[in-house]
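S.K.: Next one to model:
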Amino acid sequence: MHKFRILLAASAAALAFQAAPALAERGSDGELKILFWQAVSTLNPYLSGGTKEVYSASMVIEPLARYDETGTLVPMLAAEIPTVENGGVAADLKSITWKLKPDLKWSDGTPVTADDAIFTWKYCTAPDGGCAQAAYYEGVTNVEAVDASTIKISFSEAKPYPYSAFVGAQSPIIQAAQFKDCLGAKAPECTAANFGPIGTGPFVVKEFKPSDVITFEANPNYRDPAKPAFATVTLKGGGDAASAARAVLETGEFDYAWNMQVEPEILATMMAAGKGTLVTAFGTQVERIDVNPFAVDSSLGDKRSTNEAGPHPALSDPAVRKALSLAIDRDIIDEAGYGEAGQPTCNILPAPDIYKSTDVDWCLKQDIDAANKLLDDAGWAKGSDGIRAKDGVKLSFLFQTSTNSVRQASQALIKDMWSQIGVETELRNIAANVFFGGDPASPDTFQKFYADVQMYTNNFDGTDPEKYMAGWMCDKIPSPATGWQGENIVRYCNPEYDKLVVELGKTAKIEDRAVIAKKLNDMLTNDVAQIPLIHRGNVSSHSLTLEGVRMNAWDSELWNVADWKRKK
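M.R.: Okay, the predicted model is just below:
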C-alpha cells in the first residue's frame, strides 16, 4: 500500500511563511496557475452547493470569520470572534454582534458596511430565491446595523453555537450595491454579478468563461498592502483527476490541483517525477450514495423527483434500501480507489471524534445473505432473468455520478455487488461541471436527481455540525419552486429529525450536542436516506516551487491563498 503524505496542520509551510521577508511586494511573484478538473460554473456560492464554486469564489468574496487548518475559528472581515466573555454574544444567547475591521473596502474602492451583511441575509432568505446555503441562516430573525461597522444577528431562540450566518466559505458577504436587483427569482438572471462578484478577498475577477477558465488579478484594495504575492491567477477547469494530478506532479505545468480522486498507485508513480507533492487533510468528507424516495419516471415531467411525483415504487421500501447498503463491500471500494486517503464508514457525520457515532456499524461488512433474506421476506422475488420484482415493479435502477475514474470503478464494483442480490443497475456518468453546476435548466444536476440513486461526496465548514445536519430538514428539499436549489439533495423528510435539529440548536453543552448529532446521524443511516461509503481525506497537489499552502479540510482549501508565494 502506497502511503500518502499527510499534512494535517501544515506546520512546516506555516513556519516557512512566517520567515518570509518583511518587505514583500504585492504581485511580485507573477502568475499562479490552479487546476480544477471539475470546471467552475458560477462564482456565487449561494447559487451552487458545489465545492468547486465555493472554493473558487473564496478568493474573491469572504465571510466575517472562517476556519483555519486546525478547525479553529479565525476572523476575516471581523475584528475579532464574538464570545459571551467579550460581550459579542448576548448572555441569553439570542444574538451575536460582529465588529468589522476598520477601513475595509470592496475591490471597487467603496466601503464595506453592515448594510452589506443585512442585504446578504435578505438575499439568501428571499422567497423563491432558491439559496443553496439557506441552512446557514436557520433561526435568524433579524440582521441589523448597530452602526456602519457593527452587525447584530438575532435568533428566534437561544443559540449556543451562534457561528453560522456569515461564517465559512459557504456563507460569505456579498456587495449590496452589486446584487440589489438580484433578489428572489431574479438571482440566477444576474449573470454579470454571479460571474464577477465584487469582493474583499485578495483577488478580483478579470474574466470568467463558465465551465472553462477564470482569470484573476490582485485586488488593489486588499487590506494587506503586501499581499497577495501573485499578480494574477489562472484557474483552469476541465479534464479529469488523473490529468490534473499529472499537470502538477509530472509535468509541472500547474502550481496547484484540487481533488486528486485518483487511484493511489497512479499517484505514487506520478510523484516519482519529483515536481510536486500531495497534501491531505481529513475532515468531514464522505463519499455517499443518495437513494431517491420519489418516483423519477420521465413521463412525470417537472414533477419527477419531487413530492408531487409520489413515492418511488421500489426505493420507498426500507427493506430494499437496507439491502442495497448491506450488499456493498466498502473495503474493496476503499482499497481500489482511496487507499490510506479513505476508510469505510456507515456515518454521514464522521468527524470530529466527539460527534462520530459508534452505533451504526451494521453496514461496515458486506452481508449478501442478509441482504437477500431482507428482499425475500419483503416479497421481492427473483424472476427467470435473475432480477427481483414485486407487483410488476422490477429492482432495476439508474445509478448516476460525475465522470471520474475512481467513481466509475466504484460504480462497476457496486453494480456487480448489487447483481448478487437480484438488482439490475444501469450506470451513467455526467461531466462534473454539469453534475455539480446547479444550472436550473439542466436535467443532469445532482440537485434535480433525475435518477434512482446517485453518488458523490460532501462535507461542511468548521467543526460544529449543526448547520450541516439542518441540511436534511424537510424545507431544504430542492424543487422547481426553489430553482432546484437546497441542501437536502436526498429529499429526506422526517418530522422527528426536524425536531432534533431544533433541539440541537437550543443545546449548549458540547457533550449534549454530540449526543443529539449522533442521533441525527444514526437516523439518516438507519432510515437509509443515504448510503455512506468512504470517509475521504481531502487530497490535492502542489508544485514544489509553491509555498505557504496550509491544507484545510474545515473550510475552502484556498482559504489562505493570500499567503501563497513562489519559493525563492
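S.K.: only C-alpha atoms for contact and neighbour calcs from this point on.
M.R.: Will do.
S.K.: can you pull the contacts of the closest residue to Q420 other than its chain neighbours?
M.R.: Excluding its sequence neighbours, the residue lying closest to Q420 (Cα to Cα, 6 or more residues apart in numbering) is I368, at 7.2 Å. For I368, the contact set (Cα atoms under 8 Å, 6 or more residues apart in numbering) comprises L326, A327, Q420, I421.
S.K.: Quick check: I368 vs L375, distance?
M.R.: 11 Å (Cα to Cα, to the nearest Å).
S.K.: What strand or helix carries W418?
M.R.: Using DSSP states H and E, W418 falls within helix 405-419.
S.K.: The helix or strand following that helix: which residues count as buried?
M.R.: Sequence-wise, the next helix or strand downstream of helix 405-419 (DSSP H and E) is strand 424-430. Neighbour-count burial for strand 424-430 flags E424, T425, L427, N429, I430 (criterion: 16 or more other Cα atoms under 10 Å).
S.K.: Please provide the structure for the following sequence as well, for comparison with the first:
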Amino acid sequence: MSAVFKHFTLTTLSCVALTSAAHAERGSQGDLGLIYWQAPTLLNPYLASGPKDSEPASLVLEPLARHDETGQMVPWLAAAIPTLDNGGISPDLQSITWTLKPGIKWSDGSDFTADDVVFTANYCMDTESGCQMTAKFTDVEHVQALDAQTVKISFSKPKPYPYAPFVGLEVPVLQAAQFGDCMGANALNCSTQNLAPIGTGPYQITDFKPGDVVTYDVNAHFRDADKPGFAKVTLKGGGDASGAARAVLETGEFDYAWNLQLDPQVLTQMKSAGKGQVVSSFGTAVERLQVNLTNAAADLGDARSTRDGGAHPFLADPRVTKALSLAVDRDTLIDIAYGDAGRPTCDVLAAPAIYASGANDACLTQDLDAARALLDDAGWTDSDGDGIRDKDGVPMALLYQTSVNPVRQTTQDLLKAWWAEIGVATELRAIAPSVFFGGDQSSPDTYQKFYADLEMFTNFFPGNDPEPYLNNWTCAAIPTPENGWAGMNVPRYCSPEYDALLAKLGNTVDIEARIAISKQLNNMLMQAGALIPLVHRGEVSAHANSLKGVRMNVWDSELWNIADWTRAK
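M.R.: Sure thing, here's the model as predicted:
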C-alpha cells in the first residue's frame, strides 16, 4: 500500500460504527431550539455561499461520507469507505466505487438509490448551473450507477485523494425526482426545491422563511428507528453573535448558538449565569483579508472587479500587501478580540499541522519600519504632507469591507489604526451577513462581487486533505459576471504556474510529496499577496447545560450528529 493510502485509509477512514446515546423513543425529547445569527437564505448547499446555509441544510441533506469531530472520515449514506485494500479504489487510482447502505429512504418514502448520486454529480458539473461546489468535482470524468446500490466515480487522471465528491456537508446527495427540472441555467429558478429540499437526514423541513426561521419535524422514514431524539427543531436566524450567545448562556431561550465570534471576556461573563457552556475546537478556519488584485473602481462598469478591468492600482504589488501584513500586530488583535479561540498565522493553509508552511512567519512580528520601507521601495510616498501616501496622483486609500460582527468590527478598527501609521487611509464598511454571504447576483454587496479593495471573512475545508481547498484559487474559480459570480477565487488570482502545480498535486500519490506541494501552493498565494491571513480561528459555539450528545465538529457540520442529541432530565 502506498504511503498516501496508509495515511488516508488506515488512520482516518476506519469504518467503525458511530457511538450514540440510546433514545427511548424517536421524538421523545420535545423541541430543540437553534440560533444561527447569520440567517440562512436557501437550503441547497450547491448554491449556498457558506455554512450559514449548508449547516441548516445538513439536518435534511446528507453525503456519502463525512468527517467526525476528530477529522476522521466515517461512512454515512455509504456502507463503508472505499479504499485500495477493500477494492473500492481502482489500482490505477482513476475511479472510486461507493456501495450505499441498504434500505435508505427519502423523507417522502421513496427509495434512495445510486441514480440520485449520479444526478447530483451531473447537476453540479453542469457549467450553467451556478454550482458553488465545482471544485469538489475537479477531474471527474463521469459518474455512473452500476446498480441501485453502487455508484462509480471515474476521473480523467489518477486521483490520489478521490474523496472530494460527496464527502462532507457541502456536497450532499439531492433527490433526482425533486430536482430533475433544475438542471443547468434553471437551477437558480427552482425556488421550491432550493428552499425545501427532500432529504434522507433525521429531519424534514416543514416551513422556511428565508432570512428568518426554519422549522423541522422528524423524518418518519429515517433509517435509525429510535432517532432523532427531538420531535421538532426550530432554527432561528438573524440578529448578531452577542444576542445569540445571550439567548443560550443567559436567558436559556435557545439550546444551541452557532459561531460566537465575540470578545472572550463577554462570553465568560455570559457563561457565569450558569445556563450553558461554551465549546470550541480548532480546525482549518483562518480569518483572512481577501485582496482584490483587480480594479474595483465604480466607473469601470461591468468590468469592475474583474480581470478585464485591469490590475489594482497598488494592491497588485506584493510589496504593498506585505507591508499591510507587517503592520498588523496579530498578538494584540488576538488578545483583544479572540482570546483562547485565536492563534496568529501567516498562512491560509494553517492546518492540519503537517501542512503548515512556516515560510511566511515574518508577519508574526509587527514591524512598522519594515512596512514603511516596503512602501517607499514601491514608490508610494506622502507627496503633499497630508499623511496619506500617493503615487502618480493616486492616494493609497482602501475600502475595507466585512460582515457585521463585533469581533470583525474590532479587527477593522485596529487594522485601520495600524495602517494609518504607515500612511494608508482606510474606509471601513460593515455589511449585514445575510447580504454579504447571500449570493444574490443582483446585489453589489456580496463577498464574491467584491466591490472593495479588501474584505475579510473566514472559511475552512472539511476533512484532512487540502487539495479541494487549494482548487479555490485556480484561474477557473474566479467569480465573473459570465459565471453568475460563482467561484471562491475572490482575490481574482490567476497564475498558470499555480494551476500547473495544483495539477501536479492531483497526480501525486506519496504523502510527503503532497505535503511539500501543498505548502508550495500556500506560499505562492502568500507571496503574491492574494490573501493576508490574520488569525487561525477556533470555532466557538454554546449549548444549554441540559443538552447532551453534542460533539463539536470543525471538520464538518456542527450539527452533524444532531440525531444523537438528547436532553438531560
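S.K.: so what number do they get for TM-score?
M.R.: The TM-score (TM-score structural alignment, normalised by the length of the first structure) is 0.96; 551 aligned residues with a Cα RMSD of 1.1 Å.
S.K.: could you dump the buried residues of strand 424-430 of the first structure to JSON lines with distance to T113 of the first structure?
M.R.: Converted to JSON lines, the buried residues of strand 424-430 of the first structure look like this (distance: Cα to Cα, whole Å):
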{"residue": "E424", "distance to T113 of the first structure": "57"}
{"residue": "T425", "distance to T113 of the first structure": "54"}
{"residue": "L427", "distance to T113 of the first structure": "50"}
{"residue": "N429", "distance to T113 of the first structure": "44"}
{"residue": "I430", "distance to T113 of the first structure": "42"}
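S.K.: Return the distance of stretch 116-131 of the first structure from the chain's centre.
M.R.: Mean-position distance between stretch 116-131 of the first structure and its chain equals 20 Å (Cα atoms, centre = their mean, to the nearest Å).
S.K.: who's in contact with that stretch?
M.R.: Identification of contacts with stretch 116-131 of the first structure by Cα under 8 Å, 6+ apart yields 46-47, 133-134, 137, 143-145, 151, 165-166, 173-176, 180, 182-187, 478, 481-486.
S.K.: Produce a PyMOL select command limited to the buried residues of those residues.
M.R.: Command for PyMOL that selects the buried part of the contacts of stretch 116-131 of the first structure, burial taken from 16+ other Cα under 10 Å:
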select buried, resi 46+47+133+134+137+143+144+145+151+165+166+173+174+175+176+182+183+184+187+478+482+483+484+485+486
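S.K.: Now go through the contacts of stretch 116-131 of the first structure and say which are in helices.
M.R.: Counting by DSSP state H, those place A176 in helices.
S.K.: Could you check the angle the helix holding W418 of the first structure makes with strand 424-430?
M.R.: 170 degrees (axes from the mean of the first three to the mean of the last three Cα atoms, to 10 degrees).
S.K.: Mean deviation, helix 405-419 of the first structure versus the second structure?
M.R.: Taken over the aligned residues, the distance from helix 405-419 of the first structure to the second structure averages 0.5 Å (mean Cα distance after the TM-score superposition for the first structure).
S.K.: elements contacting that helix?
M.R.: Helix 405-419 of the first structure is packed against helix 330-337, strand 424-430, with contacts defined by 3 or more Cα pairs under 8 Å, 6 or more residues apart in numbering; DSSP states H and E.
S.K.: Need these in TSV (columns: distance to T525 of the first structure).
M.R.: Shown next, in TSV, are these (distance: least, Cα to Cα, whole Å):
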stretch	distance to T525 of the first structure
helix 330-337	15
strand 424-430	22
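S.K.: for the ones you listed, which one sits closest to P532 of the first structure?
M.R.: helix 330-337 (9.4 Å; Cα to Cα).
S.K.: relative to helix 405-419, how tilted is that closest one?
M.R.: Here helix 330-337 of the first structure runs at an angle of 150 degrees relative to helix 405-419 (the same axes, to 10 degrees).
S.K.: with the second structure superposed, average distance for helix 330-337 of the first structure?
M.R.: So helix 330-337 of the first structure averages 0.9 Å relative to the second structure (mean Cα distance after the TM-score superposition for the first structure).
S.K.: Other residues contacting that helix?
M.R.: Contact partners of helix 330-337 of the first structure, identified using Cα under 8 Å, 6+ apart, comprise 261-264, 342-345, 364-366, 406, 409-410, 413, 533-534.
S.K.: on that earlier part again, residues in the second structure aligned with the helix holding W418 of the first structure?
M.R.: Using TM-score structural alignment, the residues of the second structure aligned to helix 405-419 of the first structure are 406-420.
S.K.: Give me the contact list for that stretch.
M.R.: 241-242, 261-263, 324, 327-328, 333, 337-338, 388, 400, 402, 425-428, 430, 456.
S.K.: Filter those down to the buried ones.
M.R.: 241-242, 261-263, 324, 327-328, 333, 337-338, 388, 400, 402, 425-426, 428, 430, 456.
S.K.: for the second structure, which helix is longest?
M.R.: Identified as the longest helix of the second structure according to DSSP H is helix 511-527.
S.K.: where along the stretch 301-450 of the first structure do the helices fall?
M.R.: Using DSSP state H, counting those that start in this stretch, the helices of the stretch 301-450 of the first structure run over 318-326, 330-337, 368-377, 405-419, 432-435.
S.K.: Which among these is found nearest to R26 of the first structure?
M.R.: helix 432-435 (32.3 Å).
S.K.: From one end of stretch 173-184 of the second structure to the other, what's the distance?
M.R.: End-to-end distance for stretch 173-184 of the second structure, by Cα to Cα: 17 Å.
S.K.: What residues sit buried inside stretch 514-521 of the second structure?
M.R.: R514, I515, I517, S518, K519, Q520, L521.
S.K.: With stretch 356-374 of the first structure instead?
M.R.: K356, S357, V360, C363, L364, K365, Q366, D367, I368, A371, N372, L374.
S.K.: I289 of the first structure: which of the residues you listed is nearest?
M.R.: Among those, and counting by Cα to Cα, the member closest to I289 of the first structure is C363, at 13.1 Å.
S.K.: pretty sure I477 of the first structure is touching G483, no?
M.R.: No - judged on Cα atoms under 8 Å, I477 of the first structure makes no contact with G483 at a distance of 10.9 Å.
S.K.: which helices and strands sit right next to the top strand by length along the second structure?
M.R.: Using DSSP state E, we find that the single longest strand of the second structure is strand 276-291. Of the remaining helices and strands, those touching strand 276-291 of the second structure by 3+ Cα pairs under 8 Å, 6+ apart are helix 241-249, helix 264-271, strand 454-459, strand 531-544.
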